[in-house]
Each structure stands twice: as C-alpha cells, then as structure tokens.
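S.K.: Okay, sequence plus prediction incoming.
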Amino acid sequence: MSEALARIRPEARMVSICLASYVLAAAGLLEGLPATTHWRHAEDFQRSFPAVRVNPEVLFIDAGRVLTSAGAAAGVDLCLHLIRRNHGSGIANQVARRCVIPPWRDGGQAQFIERPVPEATDTGTAPTRLWALERLDHPIQLTDLAAHAGMSRRTFTRRFRAEVGESPGKWLTQQRIDLARHLLEHSDLSIDRIAERSGFGTAASLRQHLRGAVAVSPNAYRKSFRS
C-alpha cells in the first residue's frame, strides 16, 4: 500500500484518519510536515517516524496536500473541514445536521482525552485527589493538598508526581479545565458562573486557560457542541 501511495500524482490530496497516518508516514509522505494521530499512539508514532512533526494535541491538521486526523471522531471533523473548504459552510452544516454531529470543531482544538477519576485507595495521594475534585470551586493550594494527605509539601509533591506523572498544580488546573468543559457542553450556565464553579474565579481567567488547553474561547467551545 505504501508503494501505491508513493505513486499518487503530486497534486492529489491525501487524508488519513486515526492510525492511517502510519501508512502515509511509511510512504514518506509526511516527512518534514506537521501531522497528528490518535493520542494513545503519538509517542510511538514519533519514535517510528522522527522526521514527522507530530502534534498529538489537535483534532486534525491540514498541511495542504496531506491532511491527518486524530481519532475516528476527529476524522469526521476533518471530513467536514474538507466539505467546508470545497463546497462552503452551508453544505458542511447540512451534512453535519444529517449525521447529527456538531457542525464545527476547529482542527486546532485539542483532542477530547478523558482523564480517569483516581481510584479511592487508602494510600498515596488518591484520597486527596478525590477530596480536591469535590471542591474545585474553592481555592486549593499545595499546602492544602499536603495537609489533607498528612505529608510535607515536598513529600506530597514527590509522591504525586510518581503516581500521576505531573505536578499537583498542573493536575489541579487540568481538573478545573475539564470541569469547565463539561459545564460548557452540558449546561446553560453563564460563562461567569462556570468560571466560579470550576475555580477559575473570573471569565477572563477561564478564557485564558481554556484557550491554552483547546485553542478556542468558552463561547466557541460551547457553540461547537450545539447545532
């Protein structure tokens, strides 16, 4: 298949969905180009094809002649992107409504990676993580987390990194972002109220953090889930 792809005429447009990016990369068609694939396989993909500029955070990438998407659902977004580019937003929206899917999710929007709730064990930092998740609308400092776990700040940070793979502060911010995204998707709360509920305090702070995470504003994010 890789040999057949390599013989495709130069002006042809090629699209991969999910792990089909491996086929394009094996044929040398992604060398030096930005590309994406399913986030679970992004590290392996980068190791296998170091000349490819892998971005595991986005839904899809339009590199001109070659377009790649993340998971299967992101492939639908990429197809709608192609329809919109070739036939206009009106036709793309009609297709989206017929398929009962959101009419627009920008390619630069982050992949919707579900983060598991920590197991309720009696050891380590899991109980403290559960405690924090129940009060995201309150200010929570490293000192609070360490005190709840009965550890020093240094010990708690070391244990937390070993169990979770990131710092307590980064994890806490991500949980606030995840809660805000859930409320934007499933509630009619105002942006100000969602900012309060998720612990960001102000709409401006929520806007800044959400843009950093998924590259869209709260209003644009909410709009993408409503036809």
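M.R.: Sure thing, it's come through. Everything numeric here is computed off the predicted structure, so don't read it as measured data. Residues are numbered from 1 along each chain as shown.

S.K.: Please make it C-alpha for all contacts and neighbour counts, starting now.
M.R.: Will do.

S.K.: What lies in contact with the longest helix belonging to the chain?
M.R.: Longest helix in the chain by number of residues, with DSSP state H as the criterion: helix 168-186. Residues from elsewhere that reach helix 168-186 (Cα atoms under 8 Å, 6 or more residues apart in numbering): 132-133, 136, 142, 157, 160-161, 189, 194-195, 197-200, 206, 209-210, 213, 218, 221-222, 225.

S.K.: Just the buried positions in stretch 187-201, please.
M.R.: Across stretch 187-201, burial judged by 16 or more other Cα atoms under 10 Å covers Ile191, Arg193, Ile194, Ala195, Glu196, Arg197, Ser198, Gly199, Phe200, Gly201.

S.K.: correct me, but the fourth one touches Leu210?
M.R.: Okay, so that is Ala195. No - if you go by Cα atoms under 8 Å, Ala195 and Leu210 don't touch, sitting 10.5 Å apart.

S.K.: got the buried residues for whichever strand or helix holds Arg154?
M.R.: Secondary structure assignment for Arg154, by DSSP states H and E: helix 153-164. Within helix 153-164, the residues scored as buried using 16+ other Cα under 10 Å are Arg153, Phe156, Thr157, Arg159, Phe160.

S.K.: Counting by contacts, list what it packs against.
M.R.: helix 142-149, helix 168-186 (3 or more Cα pairs under 8 Å, 6 or more residues apart in numbering; DSSP states H and E).

S.K.: could you pull out the helices for the chain?
M.R.: 2-6, 21-26, 42-48, 72-87, 89-99, 126-133, 142-149, 153-164, 168-186, 191-197, 203-214, 218-224.

S.K.: which stretch among those helices comes nearest Ile61?
M.R.: Nearest to Ile61, of all those, is helix 72-87, at 8.2 Å by Cα to Cα.

S.K.: The closest one relative to helix 89-99, how many degrees between them?
M.R.: Here helix 72-87 points in a direction 150 degrees away from that of helix 89-99 (axes from the mean of the first three to the mean of the last three Cα atoms, to 10 degrees).

S.K.: Comparison target, given below:
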Amino acid sequence: MAMMCKNLAMSRVRDQTTHRVAVLVRNGVLPMELGLAHQLFGNATTRSGRPLYTILTCAVTPGMIRTDADFPIYAPHGPEALASADTVIVPSTHEQDEDLKPGGLDEGLAAALDSARDARVASICTGAFVLAAAGLLDGLRATTHWLSSDQFARTFPAVTVDPDVLYVDEGRVLTSAGEAAGIDLCLHMIRRDHGSAVAAAVARRTVVPPHREGGQAQYIQRPVPDAQLTGSTTSASRAWALARLGDPLTLRDLAARDSMSVRTYSRRFREETGLTPMQWITQRRVDRARELLEQTDHTVDRIAAEAGFGTGASLRQHFQATLGVSPGTYRATFRGSVVPPRGTRGDLSTRI
C-alpha cells in the first residue's frame, strides 16, 4: 500500500501561493493524459473558490506538438517552466518511451528534467521510462503500464518494478500505470497536498471515483460485473458495509448480504475490486477517519469508534501503517483546507 503522506512536510502547499504544475509534453503525447492533469488539478480550489494549482503545458521546444490522435496541441511554455515548478508531470508517448535506455535522454530533455531537481516529479503510463532514463528512479520502486512492465524491468535493472499496482509514491518521485491510473495518481497528489475532502470535491466535479488505493491491481478480472451473467455481485454488501463502518463487520456478515458462501464471496470480491474484503474495509475506515479529522473536532478515540477501529491506539496504528503519519499530524496539516460537500458527509456512498 502506498505511503500516502510520506514526506508530508514537502507535500504541503504554501498557504498564499498556488502550487505550479508543469506538464512536460513530447511528440506523440496522449491527449487524455494531458487533459486529465489540467482537469483534475484545475478543479482543486479553496472554500472561497481560489485555485490551488497553476497548470502550465510546456515542451523542450515550445510550439505545436504532435499527439497520437489526428490533431496537434500547442505548448506555450519552454523548459524554463520546469525550473520554477513545484510538480512536474511527464505523460507518455508511445512513439519514444519504450526505446529509451539508461542515460539515453536527448540533451534538451535531460537538461529540462535536471532543472526540475527541486520539484516533485510524476509520470503517467510509460512516462516512467523517461524518469528511469534520467536516473530518477534508481534504487526506487516504480510502476508503468502492465504491457510494458517486463521491458521496463529488463531495460532498467536499477529500478524495482511493481507491475500490479495503480501507482507508486516514493516521496519526491511518483509513477502510475495506464491512462486511467493517471487520474488516481493526480487525485492522490491533491489528497497529499490538501487532504481527502479537497480531493473528493475534485473527483465529484469530474465524476470519477474519489479514491482507489495505489496498491490496487491494474487489471481486475471483473471490473464491471453483470449480475444477469454472473448471477450476483458484491456491490450490495459493499454499500451495506459503507453505511456501517463503525460496527463490527465480519467476512461471514458480508457474504451473507450477497447470499454467497464465504469462499465464493472472497473470490468474487477480489475479482471485482482487486482487494480482499478486509483490506477494502480497512481502506474505507481510514478514509472515514481522515474525513472526520479534517471536518470535525472529535477526539481521536471518538473518531476511532465512528470509523470502526475501536480504540485510538488501533486508529494510530492503522494511520501510521497506511499514511506514515499520526492522526494528530494529519489533522494539523489538513484542517482548514477542506471543501466539504453541501448536505453530505463526504462522498462515502460513491466508494463502492
């Protein structure tokens, strides 16, 4: 599971200035990957509506950039934008990425990335080949699209490749799998910067799932199950569990809600979510605890009870294991940056 608040001090955005996100595009860029960065970071705002990010599209040579579609895009900014960026995002291009070797970046691209040495750097899909070729992933864990993971591992033996996850957060450097996983990665960075309520508000505006853990499988065998074909799904028990996170929940209880044996239910649940039932419940309980820490003045013990952890000690243990920080540190960092949804308690009903 990704350490979502690793290096928390680095990820916290300055109070009165917007965080500058530079998206570095190259010929053959996938328009969706460029668009999702603008859409997600561009929708992150304070309570008063002030944008939290400034997004800049840049290239080694500013101007028209070829895409993998039948239209080009225009990059108005050059590599100087990377030098002043707080975050640099490198989308993929199927024209170039898989041909890259260690130290094999052209001089202009290498210099551009070197100028961003103080920035957080993230890749989408095979953009990880660029970060690896620049040496930014040496000695670290990383992921890329599962179809390219074997080649990535062969080409960059200094990188520990995890082909089965949506994204990997190594603090300053982050990598994600395919295009859709880029959405998860961007929301993860927004959540790391401003807390779960801001990220949930962005997800709600763009109508995407608010939170998929980085450790979730890239490829899920039955991502959109059809009850008429499969006989049943686990969605009813997940909805039931979300409304009862504060109660004791057992695997037998969940299986009974969907009229399955425990064995069948466990297998079906993993096929549909990429997680075991108990892993999924723990993640949702951490989500709930984060929301309560951001949006209420409840004590840690009360939050632990409402989220289903039972005791403050248990909550602290799960927070440390999942996020790398204590509940108190998380609250001190993210209180005041939330954008609570009107008339709701935080989007739990969509996390099914």
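M.R.: Nice, I can see it. Source: prediction; values computed, not measured.

S.K.: re the thing from before, read off where the longest helix of the first structure ends up in the second structure.
M.R.: The aligned range for helix 168-186 of the first structure in the second structure is 277-295, by TM-score structural alignment.

S.K.: What is the mean deviation of that stretch from its aligned residues in the first structure?
M.R.: Superposing on the first structure and averaging over aligned pairs (mean Cα distance after the TM-score superposition for the first structure), stretch 277-295 of the second structure comes out at 1.3 Å.

S.K.: quick revisit: gap between the longest helix of the first structure and the chain center?
M.R.: Put simply, helix 168-186 of the first structure sits 12 Å off its chain's centre (Cα atoms, centre = their mean, to the nearest Å).

S.K.: Buried ones in that helix, by neighbour count?
M.R.: Residues of helix 168-186 of the first structure classed as buried: 168, 171-181, 183-185 (neighbour count, 16+ other Cα under 10 Å).

S.K.: Quickly name whichever of these is closest to Arg84 of the first structure.
M.R.: Among the buried residues of helix 168-186 of the first structure, and counting by Cα to Cα, the member closest to Arg84 of the first structure is Glu185, at 23.5 Å.

S.K.: and the closest one, how far is that from Pro102 of the first structure?
M.R.: 11 Å (Cα to Cα, to the nearest Å).

S.K.: what is in contact with the two at once?
M.R.: Phe225.

S.K.: Of all the helices and strands packed on helix 153-164 of the first structure, which one comes closest to Leu78 of the first structure?
M.R.: If you check each of those against Leu78 of the first structure by Cα to Cα, helix 168-186 wins as the nearest, at 20.7 Å.

S.K.: doesn't Val21 of the second structure fall inside a helix?
M.R.: No - with DSSP: H, G, I helix; E, B strand; the rest coil as the criterion, Val21 of the second structure is strand rather than part of a helix.

S.K.: Could you report the neighbour count for it?
M.R.: Using other Cα atoms under 10 Å, Val21 of the second structure is surrounded by 26 other residues.

S.K.: re the thing from before, and the buried residues of helix 168-186 of the first structure, which two are the farthest apart?
M.R.: Pro168 and Glu185 (25.7 Å).

S.K.: Now do the strands in the stretch 51-200 of the second structure.
M.R.: With DSSP state E, counting those that start in this stretch as the criterion, the stretch 51-200 of the second structure has strands at 53-58, 63-65, 73-75, 87-90, 120-123, 141-142, 160-161, 167-169, 173-176.

S.K.: I'd like to know which of those strands lies nearest to Glu213 of the second structure.
M.R.: Once those are compared by Cα to Cα, strand 167-169 is nearest, at 8.2 Å.

S.K.: The buried residues of stretch 187-201 of the first structure: which two are farthest apart?
M.R.: The two members of those with the most space between them (Cα to Cα) are Ile191 and Gly199, at 12.2 Å.

S.K.: Tell me the one of the buried residues of helix 153-164 of the first structure nearest Thr37 of the first structure?
M.R.: Each of those was checked against Thr37 of the first structure using Cα to Cα; the closest is Phe160, at 28.9 Å.

S.K.: wait, that closest one sits on Ser152?
M.R.: No - here Phe160 of the first structure does not reach Ser152: they are 11.8 Å apart, not a contact under Cα under 8 Å.

S.K.: Just give me the neighbour total for the equivalent of Ala215 of the first structure over in the second structure.
M.R.: Aligning on TM-score structural alignment places Ala215 of the first structure opposite Gly324 in the second structure. A count of nearby residues for Gly324 of the second structure, using other Cα under 10 Å, gives 20.

S.K.: Aligned to Gln141 of the first structure, what sits in the second structure?
M.R.: Checking TM-score structural alignment: Gln141 of the first structure goes with Thr250.
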